[in-house]
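K.L.:
Sequence first, then the predicted structure, then my questions.
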Amino acid sequence: MKLRPVLMPPILDESKVARLAELAAEIDCGRQDQTQDQLAEFNREALANLTFIDFQGIYGGQDHDTWVRQVLAIPYEQRLTDITKPELIEMVRRVMEADSPEHAISYWMHMLELNTQDSQISDLIFWPGEYFGDGDNTRELSPEQVVEITLRRAGSRTQK
């Protein structure tokens, strides 16, 4: 299924991504007192308000390019009033298949959290035993089952 543009990770200016990734690497590997100018430049170019500590440990968890793409995608992540069940299922399918770049999977996860109002949907996808509290992480749910369960849970929360 093709997703509409608002459900796809934003198309970014590659030269801006490269420049911000360089700055992120300098800040991540630098000292706070020596990277204030880079931090100010990063925030100005990314329209962000990050602190030095936000950059610490990026290198150990992911590459700077991916991290920058995730930061730049934040303004595009939104709750939609007209999202459809098939669209939610397709995003879950894409996350589960994990054959897209990490920043795209992260975008879809955030969109799923916002649009199902379930901050634990990643547990349901990857660690269902944690989600259900029974420790059984061997079960494999289909994308359709994931969406049904999370929407049912969201419905029960709004009825209380």
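P.N.:
Yep, it's here.

K.L.:
C-alpha only now, for contacts and for neighbours.
P.N.:
OK.

K.L.:
Which residues does the host helix or strand of residue 106 contact?
P.N.:
Using DSSP states H and E, residue 106 maps to helix 102-116. By C-alpha atoms under 8 Å, 6 or more residues apart in numbering, the surrounding residues in contact with helix 102-116 are 7-9, 66-67, 69-70, 73, 77-80, 83, 88, 91-92, 94-95, 98, 118-122, 150-151, 154.

K.L.:
Downstream of that helix, the next helix or strand is which one?
P.N.:
helix 121-126.

K.L.:
Tell me how far that following helix lies from the chain's centre.
P.N.:
Helix 121-126 sits 13 Å away from the centroid of its parent chain (C-alpha atoms, centre = their mean, to the nearest Å).

K.L.:
my guess is residue 120 meets residue 131, correct?
P.N.:
Yes - the pair residue 120 / residue 131 is scored as a contact, 6.9 Å apart, by C-alpha atoms under 8 Å.

K.L.:
buried residues in the helix holding residue 106?
P.N.:
102-113, 115-116 (16 or more other C-alpha atoms under 10 Å).

K.L.:
Just put the residues you listed in JSON lines and tack on distance to residue 144.
P.N.:
Converted to JSON lines, the buried residues of helix 102-116 look like this (distance: C-alpha to C-alpha, whole Å):
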{"residue": "102", "distance to residue 144": "22"}
{"residue": "103", "distance to residue 144": "23"}
{"residue": "104", "distance to residue 144": "20"}
{"residue": "105", "distance to residue 144": "18"}
{"residue": "106", "distance to residue 144": "19"}
{"residue": "107", "distance to residue 144": "19"}
{"residue": "108", "distance to residue 144": "16"}
{"residue": "109", "distance to residue 144": "15"}
{"residue": "110", "distance to residue 144": "18"}
{"residue": "111", "distance to residue 144": "16"}
{"residue": "112", "distance to residue 144": "13"}
{"residue": "113", "distance to residue 144": "16"}
{"residue": "115", "distance to residue 144": "15"}
{"residue": "116", "distance to residue 144": "13"}
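
K.L.:
The structure to be compared is supplied as follows:
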Amino acid sequence: MDLRPELLPPPVEPARIATIAAAVERIAGLMEAGAPYEAELAALNEDTGTGVTEHDIHTYDNWGSAEAFAHLLVRPSYPRVPDITRDELIEIARRLMAGLGPQSDDPDADWYALLFDTNLTMPSASSLIFDPPGELGPGPSAERIVDTALSYRPIAL
């Protein structure tokens, strides 16, 4: 199934990714050396419109590379699509299940996980894909995962 344009990862110029990745690595190097980094971090946040913290810089490699982390910084933080359909969520789940998971080399993997999580009320819905609970059985289908996520109802306090 093809996804409509608002569900696809927004294109980002490779030069932009390289610039942001270099800034992340430069800030990490300054922090590691005990050198002043605050102005560089503020400039990064200004440039990307984000709120990257010292902790984020220390752990950027959890995303696989500075380039993968840079993709996160230059794309929308919460890609909410109010009229997303069940079929579209199933296609997104299929793409994630096909190997576009966390720590993959594909910079779009994190986009699809964020898109999935943002458009479902279930907290961390993508965890049903990456670490499915036993009650879903072995190797649950994308349909089963999406139906489980859609059936989630928050507890009223």
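P.N.:
Structure received. For clarity, every value in this text was computed on a predicted model and none was experimentally measured.

K.L.:
Can you pull the TM-score for these?
P.N.:
The TM-score (TM-score structural alignment, normalised by the length of the second structure) is 0.83; 152 aligned residues with a C-alpha RMSD of 2.5 Å.

K.L.:
re the thing from before, list buried members of the contacts of helix 102-116 of the first structure by neighbour count.
P.N.:
The buried subset of these - by 16+ other C-alpha under 10 Å - is 7-9, 66-67, 69-70, 73, 77, 88, 91-92, 94-95, 120-122, 150-151.

K.L.:
List the ones among those that fall in helices.
P.N.:
Cross-referencing those against helices under DSSP state H gives 66-67, 69-70, 73, 88, 91-92, 94-95, 121-122, 150-151.

K.L.:
In the second structure, which residue is most central in space?
P.N.:
residue 110 (3.3 Å; C-alpha atoms, centre = their mean).

K.L.:
which residue in the first structure lines up with it?
P.N.:
When the first structure is aligned by TM-score structural alignment, residue 110 of the second structure is paired with residue 106.

K.L.:
Distance check, that match against residue 99 of the first structure.
P.N.:
For residue 106 of the first structure, the distance to residue 99 of the first structure (C-alpha to C-alpha, to the nearest Å) stands at 12 Å.

K.L.:
do the same with residue 152 of the first structure
P.N.:
From residue 152 of the first structure to residue 99 of the first structure the distance is 28 Å (C-alpha to C-alpha).

K.L.:
Now tabulate the ones in helices among the buried ones among the contacts of helix 102-116 of the first structure in CSV and tack on distance to residue 27 of the first structure.
P.N.:
Shown next, in CSV, are these (distance: C-alpha to C-alpha, whole Å):
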residue, distance to residue 27 of the first structure
66, 15
67, 13
69, 16
70, 17
73, 20
88, 36
91, 33
92, 34
94, 32
95, 30
121, 32
122, 29
150, 38
151, 40
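
K.L.:
between these, which is closest to residue 143 of the first structure?
P.N.:
Of all these, residue 143 of the first structure sits closest to residue 92, with 5.5 Å by C-alpha to C-alpha.

K.L.:
Just give the number of residues close to the residue nearest to the closest one when sequence neighbours are not counted.
P.N.:
Spatial nearest neighbour of residue 92 of the first structure, chain neighbours left out: residue 143 (5.5 Å); criterion: C-alpha to C-alpha, 6 or more residues apart in numbering. Residues lying near residue 143 of the first structure (other C-alpha atoms under 10 Å) number 19.

K.L.:
For residue 143 of the first structure, which residues are in contact?
P.N.:
89, 90, 92, 93, 96.

K.L.:
Could you export those as TSV, including distance to residue 13 of the first structure?
P.N.:
Output for the contacts of residue 143 of the first structure, formatted as TSV (distance: C-alpha to C-alpha, whole Å):
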residue	distance to residue 13 of the first structure
89	29
90	26
92	27
93	27
96	27
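
K.L.:
Return a ChimeraX selection command for the buried portion of these.
P.N.:
Buried subset of the contacts of residue 143 of the first structure, written as a ChimeraX selection, criterion 16+ other C-alpha under 10 Å:
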select :89,90,92,93,96
